[in-house]
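Novice: sequence unknown, structure follows:
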C-alpha cells in the first residue's frame, strides 16, 4: 500500500464486519444510512470517513461515506458488500459529519447534500503528490487524517507568532489593534465589552463565547508595503493569538477580495505556512490539497468563502464570519443553508467561540444582541465625517443626479488623492425616476425598472423591454421622469468630460480593480467592488442613494447600510463622506450612526407583520397537489402560518410557510417526510414499466426572505 499506510488509525476496531454508509445521492428516499458488509480483502484498510464504492439495486457503481463501523447489523435481510474503497484517505471528519446532520435537520435537507459542499472532488494526482511530500518532510511520522488526534503538539508553530504577539509589529496602529481592550460590563441587562482588541477577542473566543464586533473604519499599511482594511488585520491578529494556544480558527468572508486582504495580512505576519485557503476560484487540485491540509492534526488558520465553514479543523477554537449580511453567504445549492446559520450550529456542536463581525450589524444580528445571544460591544466605533448634500442646491449639468456640493467636493479632493464615487450598478444604462416624488419609475407589465440603454434611446423597461410611453407614476400620478442612475461606465464618461485631465478608474463586477495608489483619481465603483486606496480615499461620494433605497427587497435597508458603511470604511483618517441624495430614517441612521435604534424599530415592525427574522420562513415550489398535501400536513403544527398555494410563472406553484423558532424542527421534519413520500410514490419510464406514475416535483427552501420582496406583496395582501 506504500504511503497509504500513513492513514491507519490504531484506535479503529480491527477486522470490522459491518460498515454503515450514507449514500451520495440526490434522491430523497436514499438519504439514509445503509448497512454493508465489509469484504475480507478490505477489513484491514477500511476506516470511518472513507469514500467507498457500493452496489445498490442493479447499479454497481454508487458511492457513499462510511460513518460508522460495527460488529452487527439490525437489518434482517442479506447484506450487500462494499465493492471497493475510492481511496484509503479518511476525508470525512467526525465533526463535519455531525454538522452535516444538523444542517440537514434544520433545513429539511439531506446530509449528502451538505457533504458535497464540504468535501471537494477527489484529485488523485494532488493526493499522491501531497502525501509524497509529507513522507519526505515527516520521515516516517504517522499522519492522522480525518479523525484528529487528541494529543498535544509539543512544539508550537514558531514562524510569525512573535510578530502576531506584537514584538515585531512595526506600526503603532498595528499595536493598537492587538492591545486595545477594556473590562467588560453590563448594559440593558446584556453583557457587553466596551471595545475589542485582538487580545480581548482571542480570549473570549477561546472561552467559547459568541461575540458581535463592529469594526473601526480605515485602512492599514502592512510591513510588506501592501494596504489592507483595518478589520482584516485585526481578525488576523486575533486568529494568530488563537493559533499560539494550539487552536484552529476558521474565517469566512464573502468573496475573493476579502480573502486576498486576509491572505496579505497573514503573509505580513509570517503565518503563511499555518494558513489554509479555501476559495471558489481555486482549481480542483488546489481545493483538494487544501482539504487534505485541514485534516492534519496540526492547528491552522482557515480562510475562505461560504464553503470554508464546513472545513475540518484540529481543535477548533474560533469561527469568524465577516460581513454576514452579504448575499454571497446565501448558499445557492441544497440545502441552501446560510453561512451564519451553519456557523452557529457548528459553534453549538463543538463549543467553540463565534465572532460575527462587520462595519454594521444586520437585523438578524441585532435580534441576537437584543436576546443576549451575542456578547455586544459598548459604544460605536470610530467614524469619519458624514454629511448630506443640501437638497436645495440647484441642479447642474448632470441633470439632477449630482448636486453642486458633490461636484465641488470631488474637484477639491481629487487634487489631493483618490476620490471614491459609489454608483448603484455597472454599465451605461440610465434608470428613470419620477420628477415629482423621486420614486423609481417601474414597468406596468413586470414592475421592472424603466430607463434607456443609449444616449438617445426611448424609455423602456430594462427587464421585459416593453416600451413605457406614455407613462404615469403609480404613486403621485406624475408623467415626467429624470435619470437617477447612469451606471458605472456612463458616470465615468460624464466625469471624463466634467473633470478633464483627471484620471478616471472604473471598478465593478465586469472590470474589477483591487487596489489603487495615492495619485489623484476619481474611482467610480459599484457596491462591494470598491478598491482599497493606499492611505485611504480623500473623499467618498454616495451618488445613487435614491436608486438603492428603491430596490424592491425586504432587506433593502440593511443592504444599503452595509454598502454605504463598507465604502466609507475605506476613507483616510481625515477623509469625508458626502451623501449626494436620499432622505428618510435609513439615511438618518447612516449619517448619525444610530443604526441600532433604526434596526430595533425595524424588528418591532417585522414582529407585527410576522416577517423574518422575527419568524422563520420556508418556501415549497412544485405541483399544486403536492403543495395542497403539504398545507394539510402543516395544519396541526402550532405557531405555523401557511400562505398559498399560489401560481408562479412557468406552470408551477408556491407555498410559503411562516413559523416560530420553536416549531422549526417539526416543520422541517414534516416537510422532509412529505418530500420522501412523494418521491417514493413516483416512478420513471423503463422498458418493463412503460407507464410510470407521474413524477411529483417539490423543492424546499428554508430561511429564504426573498419571498417577502415586492413581487410577493400582492400574495400576502390576500391573506
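Specialist: Right, received. Where do you want to start? These numbers come from a predicted model, not from an experiment. Numbering: from 1, shown residues only.
Novice: going forward, measure contacts between C-alpha atoms and count neighbours the same way
Specialist: Will do.
Novice: Mind listing residues that contact stretch 669-686?
Specialist: Contact with stretch 669-686 is made by 27-29, 105, 108-109, 626, 630, 633-634, 691-696, 698, 700, as judged by C-alpha atoms under 8 Å, 6 or more residues apart in numbering.
Novice: Would you list the buried entries among those residues?
Specialist: The neighbour count (16 or more other C-alpha atoms under 10 Å) marks 28, 29, 105, 108, 109, 626, 630, 634, 696, 698, 700 as buried among those.
Novice: In addition, the following structure is provided for comparison:
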C-alpha cells in the first residue's frame, strides 16, 4: 500500500491518500517516484508522489489502485518531503505547490541519459585559504559546527586568477562552499538573479572542479535543468547555485546553505504558498544541521531580528574595505548641463571619467517616467482613471500611462497649480544629459530592457537603474547615486531598507578609495551608508517596527474572501491569543480583505486555523436556487507574510 500526495492546488487534497499497489508495479512503486492515481470525483487521473509505503491502511473501504509509475528515478527525497511539508504548514499552503517549484518537469531523454551515464563529478577540492576579512578561524568553525551566521560582505571588487572581476562577496561564498566540499559535504547557494549567479559561478570555478557545480535557473533549457536536478539527487557532494527555488535542491550530506542579499524582493516567491527563500533556508537548516550563512552588503531587518534573538550569530568584518561615501544633501547643483548633479560630485565625475568608468545610478528606466506638481510636488494623476501622468519621449505632451488621456488642462487637487515638472528623470534622459555634458566620453545605458553584465576599464559613463549596475573591471573610479529622495517616495514599509540595500550594492562596485556620492539624502539613512553601519540602522528600524507592531517584529497574513465567509474565518481565529485583525476592507470582485497580525509563537496555530478555513470554504456546497445554475463555493485566499502589504 502506497501513501500518495496528489499534485493538486485544492487544499482538501493536501494530505496523504492510500492507494493499493498492483503486483505489476510493485518493483518500481518505491518512495519518491511520481505516479498516476485515480480520483473518485469524475473518474479523473491525477499525478502525485509516493511518500511512503505501508503494510495496512486505516481506511476500511476498498482502495483504488495506482494507475502507473512515471519515471524510473525517485525524485522526492525524504529530506525534500520534510522541508516541503514544514514550509507549507508554516505558510498555510499545500506541500504539492512547493514540490512543483522544487522538482522540475520530467524529460525522458535526459533521464535515460543520466541512468546510462551519471557522469564523473570530479575530485573534491583541496581546503582553500582562510577567510582574510574575518577573525581567523571564525568562519571555519561556524561551517564545521553547523552555525547560523550573518555576514556583511567586504565592499570591493576583486580580480580572479582567470582575469574576471567579481565582488568579494562571490569569492567569500565560493570559499565557504569549497570548505564544506573538501569535507565531502554539499553546499546550496541562492542568489537573487542571473547577474549575481554569473559572478558566483566565476568565483566557484577558481576553487571547485566545474563538474561539481550545478546550475538551477530559468535560463536553462528544461532538459538541462532536469539533468542538474538528477545530478543533485546522487551520492556525490555538489555545489548547487541558482535563484530562490535552489534552497529546495536535493544535496548529499548538506553542509552549507547560503543566501546572498536576502532582502532582495526576488527571493520572495510569488507563487502559492509564497514561502520566502530565507524562511525555507531557516527551516532546512534546522532539519539538516547544516551551516547557514546570510551574506550581503546591507542587512535585512528580518535577519537583524534573528541576530537580536541570538538565533543567528553576527560575524563582523575584520579587515574589510569600506567605500568612501560623500553625502551631498546640502551641496548646490552644478551649472547648466549638470544633469541635477551637485558641484562636488560633478567635479569628481569629471576627474574620474578621464581615468576609467564612472557609474551613475538612477531610479527608473526610460526618459521622463513621472511628473509632479511644480508647486507642492504632489504626484500628477489622470483625472479620468487615476493613472500616472508622464511625458513620452516621442512627444505629444503629458498623458496618462494607463488610458492615454491628455493632461491638457490638468490642475493640482492640492494647491490648484497647473504647472508640472519632472519628478524622476529616467536612465535614457540622464544619458542624453550626460552625453551633452561629456561630449568626449562614451555613455552606456544598462536597465531591464538592455542589461549589461560587465564593462571594461576604459573611460566611460555607465547610467544604470537600481539593480542593473554592471561590474566594472578594476571597479568604478566614481559612483553617483542620483534620485535618492525620489526613491524614498515609494509607498512601502520597506522603502528605506530597499534604498539602503540598492545604494550599498552600487557602492560596493567602486574601486578602493573611489568617491561614492549619495545625492539628496541625509539623516539616519544617509549616515548609515556613509559610516557603513547597515546592521545598526537595521536594529533601529526593527525597534521602530516593534513599537508599531509591524513586520518583522510580528507576522502578518492577508485573508480575502466573500464578506460572509471572511467574517466567519476571522471570528474563529480571533480567539487565538495575541491575534488582532485590521479591516476588513473592500477588495476586487466583490471580495473583502483583512490583515491578521500575530506573534511568532502563535504562527503555527494561526496557519492551521486559516488552512482549516480554506478547506472548509473549498468544500462548502451552496444550496441551489431554483432557475439558476449552482455557483462556485466561496473561496478563501490566504497569504502568510504577504510581501505586498504596505
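Specialist: Noted; the coordinates are in hand. All values derive from a computational prediction rather than experimental measurement.
Novice: Superposing both, give me the TM-score.
Specialist: Both chains were compared after superposition, and using TM-score structural alignment, normalised by the length of structure 2 their TM-score is 0.94; 641 aligned residues with a C-alpha RMSD of 2.5 Å.
Novice: List the contacts of the counterpart of residue 288 of structure 2 in structure 1.
Specialist: For residue 288 of structure 2, the aligned position in structure 1 is occupied by residue 350, per TM-score structural alignment. Applying C-alpha under 8 Å, 6+ apart, we find residue 350 of structure 1 in contact with 95, 316.
Novice: what comes up buried for the longest strand belonging to structure 1?
Specialist: If each strand of structure 1 is counted by residues according to DSSP state E, the longest one is strand 59-70. Within strand 59-70 of structure 1, the residues that qualify as buried are 63, 64, 65, 66, 67, 68, 69, counting by 16+ other C-alpha under 10 Å.
Novice: so which two of those residues are the farthest from each other?
Specialist: In the buried residues of strand 59-70 of structure 1, the most distant members under the criterion C-alpha to C-alpha are 63 and 69, with 16.7 Å between them.
Novice: Spell out which helix or strand contains the residue mapped onto residue 77 of structure 1 from structure 2, please.
Specialist: Under the alignment defined by TM-score structural alignment, residue 77 of structure 1 is paired with residue 61 of structure 2. When elements are assigned from DSSP states H and E, residue 61 of structure 2 belongs to no helix and no strand.
Novice: For residue 61 of structure 2, grab the count of nearby residues.
Specialist: Using other C-alpha atoms under 10 Å, the number of residues around residue 61 of structure 2 comes to 7.
Novice: Run a quick neighbour tally on the aligned partner of residue 514 of structure 2 in structure 1.
Specialist: Taking TM-score structural alignment for the superposition, residue 514 of structure 2 sits opposite residue 575 in structure 1. Other residues within reach of residue 575 of structure 1 by the criterion other C-alpha under 10 Å amount to 19.
Novice: just residue 588 of structure 2 next, same as before
Specialist: Residues near residue 588 of structure 2, counting by other C-alpha under 10 Å: 9.
Novice: Also residue 56 of structure 1?
Specialist: Each residue near residue 56 of structure 1 was counted by other C-alpha under 10 Å, and the total is 12.
Novice: Looking at the buried residues of strand 59-70 of structure 1, which one is closest to residue 263 of structure 1?
Specialist: For the buried residues of strand 59-70 of structure 1, the residue nearest residue 263 of structure 1 by C-alpha to C-alpha is residue 65; the value is 32.6 Å.
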